[in-house]
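1. no FASTA, just this:
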């Protein structure tokens, strides 16, 4: 994914990000556990770092609990294997099954409410 500020504001990108993760899970996301599955934000500059931290602080205050999602400086990025690319489009039935069996949708509703 390449971020293009001409297409979406960073604040909107952060909102979309938060609504698609469990910000309280320090071990991974949903049924996928391990360091490579943990949610994280990788800002590209000081302004993005401040915006990311402000959004995290807001959520911590809103939920009145710590947020496990880390904000980490960018480093070398390694794309996932080919079979992971566009998986939801290439394998829609398997992806829907995964989302259901993994509890992703139910957990997102529990954290974010019905609007998610």
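-> Received it, and whenever you're ready, just let me know what you need. Please read these numbers as outputs of a predicted model, since none were measured by experiment.

2. every contact and neighbour count from this point should use C-alpha atoms.
-> Will do.

3. gap between residue 51 and residue 97?
-> 35 Å (Cα to Cα, to the nearest Å).

4. what's the distance between the most far-flung residue of the chain relative to its centre and residue 100?
-> Here the centre of the chain is the reference, and by Cα atoms, centre = their mean the most remote residue is residue 93, at 22.1 Å. Residue 93 is 11 Å from residue 100, where distance means Cα to Cα.

5. which non-adjacent residue is nearest residue 87?
-> Nearest residue to residue 87, sequence neighbours excluded (Cα to Cα, 6 or more residues apart in numbering): residue 95, at 7.1 Å.

6. burial count for the one you found?
-> Close neighbours of residue 95, defined as other Cα atoms under 10 Å, add up to 14.

7. identify the single longest helix in this protein, thanks.
-> Counting by DSSP state H, the longest helix found in the chain is helix 46-63.

8. give me the helices and strands touching that helix, please.
-> Secondary structure elements in contact with helix 46-63, counted by 3 or more Cα pairs under 8 Å, 6 or more residues apart in numbering; DSSP states H and E, are helix 10-18, strand 70-71.

9. got another one to weigh against that:
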């Protein structure tokens, strides 16, 4: 079966794995770093906001089962698309949002999806998510992978405490 990659930065990568992890046609969701120029960065280096990397997830998916456009729909409902300074509790360039496209088809789909969200009137501010060319993706350290499964209590407290869960429910509850 044919697979493709999708790469999304939506703030803390811990919170971006679970929404995609159990969808049909998803083969893997890996937490990691992309967008910068330093090879094989560490969490500490990325969080210094000096490497140009963002925390992201890279999804290997079967487009015949779960098309890229549906992945974009899921992505939007997990973030505040109007926040250019990070996401929720997490601030700084390493937590900024972006869609990293792997093909011209993905670029066109991402631009169309962003435009439609901007025109929808759902938010009073413009959508600030950048659409960027995919760069090398570096998997994060092992303890960051599948964090929501390994540390469910801490993950749930973080998801709520950061403000993400309340924002999603308030702004996207009708889409979930």
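-> Cool, got the structure. Here the structure is a predicted model, which means the values were calculated and not measured.

10. sorry, back to before: structure 2: which residue goes with the residue farthest from the centre of structure 1?
-> Aligning on TM-score structural alignment places residue 93 of structure 1 opposite residue 153 in structure 2.

11. so residue 79 of structure 2 touches residue 164, yeah?
-> Yes - counting by Cα atoms under 8 Å, residue 79 of structure 2 sits close enough to residue 164 to count as a contact (7.5 Å).

12. okay, and the common contacts of the two?
-> When contacts are counted by Cα atoms under 8 Å, 6 or more residues apart in numbering, residue 79 of structure 2 and residue 164 have residue 87 as shared neighbours.

13. who has more neighbours, the two?
-> residue 79 (25 against 20).

14. how about the more buried one, what's its match in structure 1?
-> Structural alignment (TM-score structural alignment) places residue 79 of structure 2 against residue 21 in structure 1.

15. so that match, which of the three states?
-> Here residue 21 of structure 1 takes the coil state, with states given by DSSP: H, G, I helix; E, B strand; the rest coil.

16. please identify the buried residues of the helix or strand that residue 165 of structure 2 is a member of?
-> With secondary structure defined by DSSP states H and E, residue 165 of structure 2 is part of helix 164-172. Of the residues in helix 164-172 of structure 2, those buried by neighbour count under the rule 16 or more other Cα atoms under 10 Å are 164, 165, 167, 168, 172.

17. disregarding flanking residues, what is the spatial nearest neighbour of residue 39 of structure 1?
-> In space, and not counting its chain neighbours, residue 39 of structure 1 is closest to residue 69: 5.4 Å by Cα to Cα, 6+ apart.

18. how about the one you found, what's its match in structure 2?
-> The criterion is TM-score structural alignment: under it, residue 69 of structure 1 has residue 129 as its aligned partner in structure 2.

19. give the contact list for that match.
-> Listed by Cα under 8 Å, 6+ apart, the contact set of residue 129 of structure 2 reads 81, 82, 83, 84, 97, 98, 99.

20. at 6 Å what do you get?
-> By Cα atoms under 6 Å, 6 or more residues apart in numbering, residue 129 of structure 2 lies in contact with 81, 97, 98.

21. so which of the residues you listed is the closest to residue 15 of structure 2?
-> Lowest distance from residue 15 of structure 2 to the contacts of residue 129 of structure 2 (Cα to Cα) belongs to residue 97, with 12.8 Å.

22. measure the closest one to residue 55 of structure 2 for me?
-> Applying Cα to Cα, one obtains 9 Å for the distance of residue 97 of structure 2 from residue 55 of structure 2.

23. what do those two both touch?
-> Residues touching both residue 97 of structure 2 and residue 55 by Cα under 6 Å, 6+ apart: residue 9.

24. against residue 94 of structure 1, how distant is the residue nearest to residue 39 of structure 1?
-> 27 Å.

25. ditto for residue 84 of structure 1
-> From residue 84 of structure 1 across to residue 94 of structure 1, the span is 12 Å (Cα to Cα).

26. which neighbours do those two share?
-> With contacts taken as Cα under 6 Å, 6+ apart, residue 84 of structure 1 and residue 94 have no neighbour in common.
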